[in-house]
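S.K.: I would like to see how this sequence folds:
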Amino acid sequence: MKRLEDRLHEQVWNALRYALPADAVCTSHENRQNGIREGARRKRRGCLAGWPDIQIIWNSRTYLIELKAPGGGSLSSVQKDMHERIERAGGSVAVCRSVDGVLNYLSACGLPMRGAVMA
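M.R.: So this is what the prediction gives:
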């Protein structure tokens, strides 16, 4: 399942590089468990467990996207809790399972795309 999700992350990243407006800022967050020691190091640095995978900032707005493998993968309890915290703070998180899902979500939010991404 993780390989499918990694492939989806790469596909989404490649699509966003071409589709997002030139003045948008986009980053991917790596939250995968890499052992107790690495988890403790990230926690000391302020990394939040359950933070969404993709963050886009454009025109004073922030878009948060959690990617899940197509046909599988569900939110962990930590992710559900974090998404609820984000929503209580006034943000929102979209859960997407495809490149089209991400692009459709961003378009529905009013974020203009520079061009179509062909599969």
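S.K.: hey, let's count contacts and neighbours off CA atoms from now on
M.R.: OK.
S.K.: show me where the chain has strands.
M.R.: Assigned by DSSP state E, the chain shows strands spanning 25-28, 54-58, 61-67, 93-96.
S.K.: Give the other helices and strands that the last one contacts.
M.R.: In other words, strand 93-96. Contact here means 3 or more Cα pairs under 8 Å, 6 or more residues apart in numbering; DSSP states H and E; on that basis strand 93-96 packs against strand 61-67, helix 77-88.
S.K.: Another for comparison:
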Amino acid sequence: MVASSAITEQRQRASLAKRRMRDAEGPIHRSVTQYLRRSLPAGWIVTHAANKPRSAQQGAREKAMGAMAGWPDLQILGPGPNGPSAWFMEIKAPGGKLSDAQREVTDRLVDAGFPVRVVRSVEDARKAISDWRLPSTDMLIRDTSGRAA
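M.R.: Below you'll find the predicted structure:
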């Protein structure tokens, strides 16, 4: 019996380690979302379209309702220079790579004129906001005149 409980404990530790590895993007995703919601002006929308069904049946329902494999993790909606605009971020853990579906969707969005960025940290998100010249309360991306960089 002692060997059996040791094996059970070892399996539980391995299962926990696998869950932690699978969620390597989760903490990054949450911190980037929090950063964006705090640093973009009131009225801007930062949203995540959950796109990971827990079963084939649920996946089929979501696909029928418009879910698309490879859709970016975060959508940022706000006023652009020519009216309402959207920007997209795909969150990846360090070393994580885009899937084929993610590359295809990213290419389609870019071809349609939408900015898309792969983000691995809050610093990457900060850089994207600066590069896209979005308004921000983040003092680290503001120039000396007080305007967004």
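S.K.: Tell me where the longest helix sits in the first structure.
M.R.: Counting by DSSP state H, the longest helix found in the first structure is helix 2-19.
S.K.: and that helix, which stretch of the second structure?
M.R.: Under TM-score structural alignment, helix 2-19 of the first structure corresponds to residues 22-39 of the second structure.
S.K.: what does stretch 37-48 of the first structure give?
M.R.: Under TM-score structural alignment, the match for stretch 37-48 of the first structure is residues 57-68.
S.K.: follow-up on the earlier one: give me the angle between the longest helix of the first structure and strand 54-58.
M.R.: 10 degrees (axes from the mean of the first three to the mean of the last three Cα atoms, to 10 degrees).
S.K.: Just list what helix 2-19 of the first structure packs against, helices and strands only.
M.R.: strand 61-67, helix 99-108.
S.K.: Check the offset of it from the chain's centre.
M.R.: The chain centre lies 10 Å from the centre of helix 2-19 of the first structure; the measure is Cα atoms, centre = their mean, to the nearest Å.
S.K.: mean per-residue distance, it to the second structure?
M.R.: On superposition with the second structure, the mean distance recorded for helix 2-19 of the first structure (mean Cα distance after the TM-score superposition for the first structure) is 1.1 Å.
S.K.: Name the residues that touch that helix?
M.R.: 67-70, 97-99, 102, 113-117 (Cα atoms under 8 Å, 6 or more residues apart in numbering).
S.K.: Compare these and tell me which is most surrounded.
M.R.: Leu67 (25 neighbours; other Cα atoms under 10 Å).
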